[in-house]
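Undergrad: Dropping a prediction and its sequence here:
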Amino acid sequence: MSTVDQLGRTAPLTSGQMAMWLGAKFASPDTNFNLAEAIDIAGEIDPNIFIAGMRKVADEVEATRLGFVDTPQGPRQVVAPVFAGEIPYLDLSGDSDPLAEAERWMRADYTRNIDLAHGQLWLSALIRLAPDRHIWYHRSHHIVLDGFSGGLIARRFADIYTAMADDNAAVPEDSRLAPISQLADEEHAYRESGRFPRDRQYWTERFADAPDPLSLASRRSVNIGGLLRQTVHLPAASAQALQTIAQELGTTLPQILIATTAAYLYRATGIEDMAIGIPVTARHNDRMRRVPAMVANALPLRLAMRADLPIPELIREVGRQMRQILRHQSYRYEHLRSDLNMLVNNRQLFTTVVNVEPLRLRLPFCGPPSQTAQPLERHGGRPRHLPVRARQRAGPADRLRRQPRGAHRTGTGRPPAPAARLHRRGDPAAAAGCRPDRPARRRRAQAIAGRLERHGPRGARHAPHRTDRSAACRQPASHRVALRR
């Protein structure tokens, strides 16, 4: 069954789509809702097979053919019978710097706002850098796809391309994707089940006395000039050190990264009742995990911080909270805000988000060519003061990418000082202050914000105090103290 039939009748939006529709409708003009990814393919690619295979994917994935209309009954979605958009092929191999030209072209595409009624909400392109190196670029508006969906489409396309290149061999059925109607059915079943009221009760009780959202800014301002972004690569040795700490404490790398970010924010602000946003897939069964669509949710992780809280205890508390979040992840953040009467004054539960993405495995394109995924830009679809994203990359020297991104430009073209400081520390354990013999310098949120307003983002120009973590990390994890201010 298709979401809508080929006569052009419309269907209601899913909960995830409605959240993005409202976000786009009331966001400032500079807010960008695009998700984009570039996949670096090492090896020869047949552009004719590539484009034909991508059109097969577009015919199978309804989200690539979605359009949205505003009606007297509210916003509706419609699936076009065939994909009518372009799939560009750019041969830049003759340019003096083909990679720079490719990055310029991709940046121009993913930084522009896409009209929901008339724009091409999904785009895929093949860029030739050399005979044995290509970039597969794909971009979508967040209302049609989330980050999980990008992985589904990438795997399906790799299977289709490989089969077509192998004399039209059979395409594996285990990667076949399902229509959006299957997602709508699961969403309806959830609302009619006993899980829905239990999830609602958990969240409303947990945040009946919700704290004010944490922010490193002294005041809210209109988004001017879009998002600022900085990226730092943690070398393999640092990533391995974090993995070792995780093994010592019986926890996971994502929980350590969330805990160390929370520790940094506590040291910067002194806020003890802290809520941080955690993105989740909100796909609680296999049927939902086969549908490329906008399903992702973001829910608050609430922590009780204090100056003498040991890092191991903080990490374990993050683990406990994460298990609760995943258990109740299907309850929409928008519904929770409505339950707590936050919609009237547009109050948020959080404006700081920490997103730790799982390692994306290599995709086989006809066997020998190797492939690595390199994300370009992923906006969560809602303005945030400080979104922090960490992603592990595959390769001989695995490393982590930490990407602090401030949601507002300051008018100077540089990121706010706290975002720059988190970026330039690089090492999450150092950012948390894991040395028991060296308390962190005292900082007040008002002083940081005041300095930023008076002098601009000084932290973007000067290196912050460097913390030597080598001695601390030689000590047993249970002896490290985290949060003295």
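TA: Looks like it came in fine. Residues are numbered from 1 along each chain as shown.
Undergrad: C-alpha only now, for contacts and for neighbours.
TA: Fine.
Undergrad: Past whichever helix in the chain runs longest, which element shows up next along the chain?
TA: Ranked by residue count, the top helix of the chain under DSSP state H comes out as helix 147-165. Stepping forward along the backbone from helix 147-165, the first helix or strand reached (DSSP states H and E) is helix 180-192.
Undergrad: got the buried residues for the helix or strand following that next one?
TA: Moving toward the C-terminus from helix 180-192, the next helix or strand (DSSP H and E) is helix 195-206. Using 16 or more other C-alpha atoms under 10 Å as the test for burial, helix 195-206 gives 195, 199-200, 203.
Undergrad: Most widely separated two among the residues you listed?
TA: Of all pairs drawn from the buried residues of helix 195-206, the widest gap by C-alpha to C-alpha lies between 195 and 203 and measures 12.3 Å.
Undergrad: and the closest residue to residue 352 other than its chain neighbours, how many residues sit next to it?
TA: Of all residues not flanking residue 352 in the chain, residue 386 sits nearest, at 4.9 Å (C-alpha to C-alpha, 6 or more residues apart in numbering). Neighbour count for residue 386, taken as other C-alpha atoms under 10 Å: 26.
Undergrad: And residue 241, by the same measure?
TA: Residue 241 has 13 neighbours, counted by other C-alpha under 10 Å.
Undergrad: what about the helix or strand harbouring it, distance to the chain center?
TA: Per DSSP H and E: residue 241 is located in helix 236-249. Distance of helix 236-249 from its chain centroid, counting by C-alpha atoms, centre = their mean, to the nearest Å, is 23 Å.
Undergrad: Next, the buried residues of it.
TA: For helix 236-249, the buried set under the neighbour-count rule, 16+ other C-alpha under 10 Å, comprises 238-240, 242-243, 245-246, 249.
Undergrad: Sketch out the strands for this protein, chain order is fine.
TA: 11-12, 34-42, 66-71, 74-79, 89-91, 122-130, 133-141, 232-234, 273-280, 297-304, 352-357, 370-378, 386-393, 399-404 (DSSP state E).
Undergrad: Show me what the fifth one is packed up against.
TA: By that I understand strand 89-91. Identification of packing neighbours for strand 89-91 by 3 or more C-alpha pairs under 8 Å, 6 or more residues apart in numbering; DSSP states H and E yields strand 122-130.
Undergrad: and the comparison structure, right after this:
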Amino acid sequence: MRNSQIEDLLPLSPLQHGFLFHALYDQEVQDSYVVQMVFALDGALDAAALQAAAQALLRRHASLRAAFVHHKIKEPVQVIQREVELPWREVELGGLPADERAAVLARAIADDQQQRFELTRAPLLRFVLVRESATRHYLLFTSHHILLDGWSSPILLQELFALYRNGADVQALPRVTPYRDYMRWLTSRDAAAARTAWRDAFAGFEEPSRIAPATTAPAVPDTVRIDLPDALAQALTRLTRGLGVTLNTVVQAAWGLLLGRLTHRRDVAFGTTVSGRPPELAGVEQMVGLFINTLPLRLQWRPEESVRELLLRLQHEQSALLDHQHLGLTEIQRLAGHGELFDTLVV
């Protein structure tokens, strides 16, 4: 890559380091961090205008033009390129018999999901537009998680359709707060204070909380869905309001108690995912990039402690760590004295 094509060089966030490691480690299987969304679009559609809108997103957001370079350098970096070509493909189903279209669509979606990204080549996203008829299309938007978090995705999609409506005029949209501002904030944090806080939080923690056999074999993720009854959801809402705690705290406490029963321990740890968007950074709520971080949560419980006392204590303990959520998981686990603290995560 010639220097004239490079717009910026940025460090990686803690979780980006983790995603990069997993992408390099499990290169022979489906990448678990390839994220795909599929949208059904009804009505007349201008495919060229939609493609132009998607290309405009790349011009607007420098973070979408990042490649992750790691070879022959001391630390991995994000290389922000000035211009990148939008990966865009169109699939035509209109000429197929009606009974074949669903199968071809399902195969196109599955094939796209399984296609890995080369993290050293930007952009780490792609679009596939499937045309079933003049008034029915499917848009496949696929990206690597190292590029975007769940908060960013709806922002990006809102802008995509705004650009589709306005003729890809990026000047008509609000100013972008650059991802570089977040990286500057990240590197300005008090790392020493964060290390002390996490070391204190896990002082005396004796052993990791694992409920599955350790394995290094790669695996394809699967999903089991269980819907909670409305009555239970309403009861949980009443409980949180009455105690002045968040629903997140209740779910974390419930999992911690179950984890304690499964491991026969009263001091357990599991993972959590935090948004990582600092409220003091202007414009952070509309920024596009990867801000989330995976962190350990320690729950110590005592049989004589009431549910109310447990929930209030847990929320207080987690609030005390809010200013230190920028530290990487690997370093926190090292500070806790263990190579791996948990094998479950609650979001």
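TA: Received it, and whenever you're ready, just let me know what you need. These numbers come from a predicted model, not from an experiment.
Undergrad: Including distance to residue 55 of the first structure, could the strands of the first structure go into a markdown table?
TA: Listed next are those as a markdown table, based on distance: least, C-alpha to C-alpha, whole Å:
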| stretch | distance to residue 55 of the first structure |
| --- | --- |
| strand 11-12 | 24 |
| strand 34-42 | 18 |
| strand 66-71 | 15 |
| strand 74-79 | 15 |
| strand 89-91 | 13 |
| strand 122-130 | 10 |
| strand 133-141 | 13 |
| strand 232-234 | 35 |
| strand 273-280 | 30 |
| strand 297-304 | 29 |
| strand 352-357 | 28 |
| strand 370-378 | 21 |
| strand 386-393 | 28 |
| strand 399-404 | 32 |
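Undergrad: wait, which of those is closest to residue 223 of the first structure?
TA: For the strands of the first structure, the distance to residue 223 of the first structure is smallest for strand 386-393, at 12.8 Å, taking C-alpha to C-alpha.
Undergrad: Give me the range in the second structure that that closest one lines up against.
TA: Mapping strand 386-393 of the first structure onto the second structure (TM-score structural alignment) gives no aligned residues.
Undergrad: Return the residue of the first structure aligned against residue 70 of the second structure.
TA: Under the alignment (TM-score structural alignment), residue 70 of the second structure maps onto residue 70 of the first structure.
Undergrad: got a list of what its match touches?
TA: residue 76 (C-alpha atoms under 8 Å, 6 or more residues apart in numbering).
Undergrad: ok, now with 10 Å
TA: By C-alpha atoms under 10 Å, 6 or more residues apart in numbering, the contact list for residue 70 of the first structure reads 76-77, 116-117.
Undergrad: what's the spacing between it and residue 163 of the first structure?
TA: Separation of residue 70 of the first structure from residue 163 of the first structure (C-alpha to C-alpha, to the nearest Å) stands at 40 Å.
Undergrad: Also residue 19 of the first structure?
TA: Applying C-alpha to C-alpha to residue 19 of the first structure and residue 163 of the first structure gives a distance of 37 Å.
Undergrad: Next: residue 71 of the first structure.
TA: 42 Å.
Undergrad: The two - which one has more neighbours?
TA: Neighbour count, other C-alpha under 10 Å: between residue 71 of the first structure and residue 163, residue 163 has more, with 18 against 9.
Undergrad: Trace that one over to the second structure, please.
TA: Match for residue 163 of the first structure (TM-score structural alignment): residue 166.
Undergrad: quick one, what contacts the closest residue to its match other than its chain neighbours?
TA: With C-alpha to C-alpha, 6+ apart as the criterion, residue 166 of the second structure has its nearest non-adjacent residue at 7.9 Å, and that residue is residue 172. Shown in contact with residue 172 of the second structure (C-alpha under 10 Å, 6+ apart): 162-163, 166.
Undergrad: now, which of the residues you listed sits nearest residue 343 of the second structure?
TA: Using C-alpha to C-alpha, those come closest to residue 343 of the second structure at residue 162, 40.9 Å.
Undergrad: my guess is the closest one meets residue 168, correct?
TA: Yes. Contact criterion C-alpha atoms under 10 Å: residue 162 of the second structure and residue 168 qualify, at 8.1 Å.
Undergrad: of the two, who's got more company?
TA: residue 168 (23 against 17).
Undergrad: ok, now which ones touch that one?
TA: Counting by C-alpha under 10 Å, 6+ apart, residue 168 of the second structure has contacts 49-57, 159-162.
Undergrad: Could you save those residues as JSON lines and add columns showing distance to residue 22 of the second structure?
TA: Compiled in JSON lines, these are given as follows (distance: C-alpha to C-alpha, whole Å):
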{"residue": "49", "distance to residue 22 of the second structure": "36"}
{"residue": "50", "distance to residue 22 of the second structure": "33"}
{"residue": "51", "distance to residue 22 of the second structure": "31"}
{"residue": "52", "distance to residue 22 of the second structure": "33"}
{"residue": "53", "distance to residue 22 of the second structure": "32"}
{"residue": "54", "distance to residue 22 of the second structure": "28"}
{"residue": "55", "distance to residue 22 of the second structure": "29"}
{"residue": "56", "distance to residue 22 of the second structure": "30"}
{"residue": "57", "distance to residue 22 of the second structure": "27"}
{"residue": "159", "distance to residue 22 of the second structure": "30"}
{"residue": "160", "distance to residue 22 of the second structure": "30"}
{"residue": "161", "distance to residue 22 of the second structure": "33"}
{"residue": "162", "distance to residue 22 of the second structure": "35"}
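Undergrad: Could I have the buried ones of those as PyMOL selection syntax?
TA: Buried residues within the contacts of residue 168 of the second structure, by 16+ other C-alpha under 10 Å, are selected in PyMOL with:
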select buried, resi 49+50+51+52+53+54+55+56+57+159+160+162
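Undergrad: for the contacts of residue 168 of the second structure, which one is nearest residue 84 of the second structure?
TA: Of all the contacts of residue 168 of the second structure, residue 84 of the second structure sits closest to residue 55, with 8.8 Å by C-alpha to C-alpha.
Undergrad: what's the neighbour count on the spatially closest residue to the closest one that is not a sequence neighbour?
TA: Counting by C-alpha to C-alpha, 6+ apart, residue 86 is the residue found nearest to residue 55 of the second structure once chain neighbours are left out, at 5.8 Å. If you count neighbours by other C-alpha under 10 Å, residue 86 of the second structure ends up with 20.
Undergrad: wouldn't residue 86 of the second structure be in contact with residue 141 here?
TA: No. Look at residue 86 of the second structure against residue 141 with C-alpha under 10 Å: they stay out of range, at 11.9 Å.
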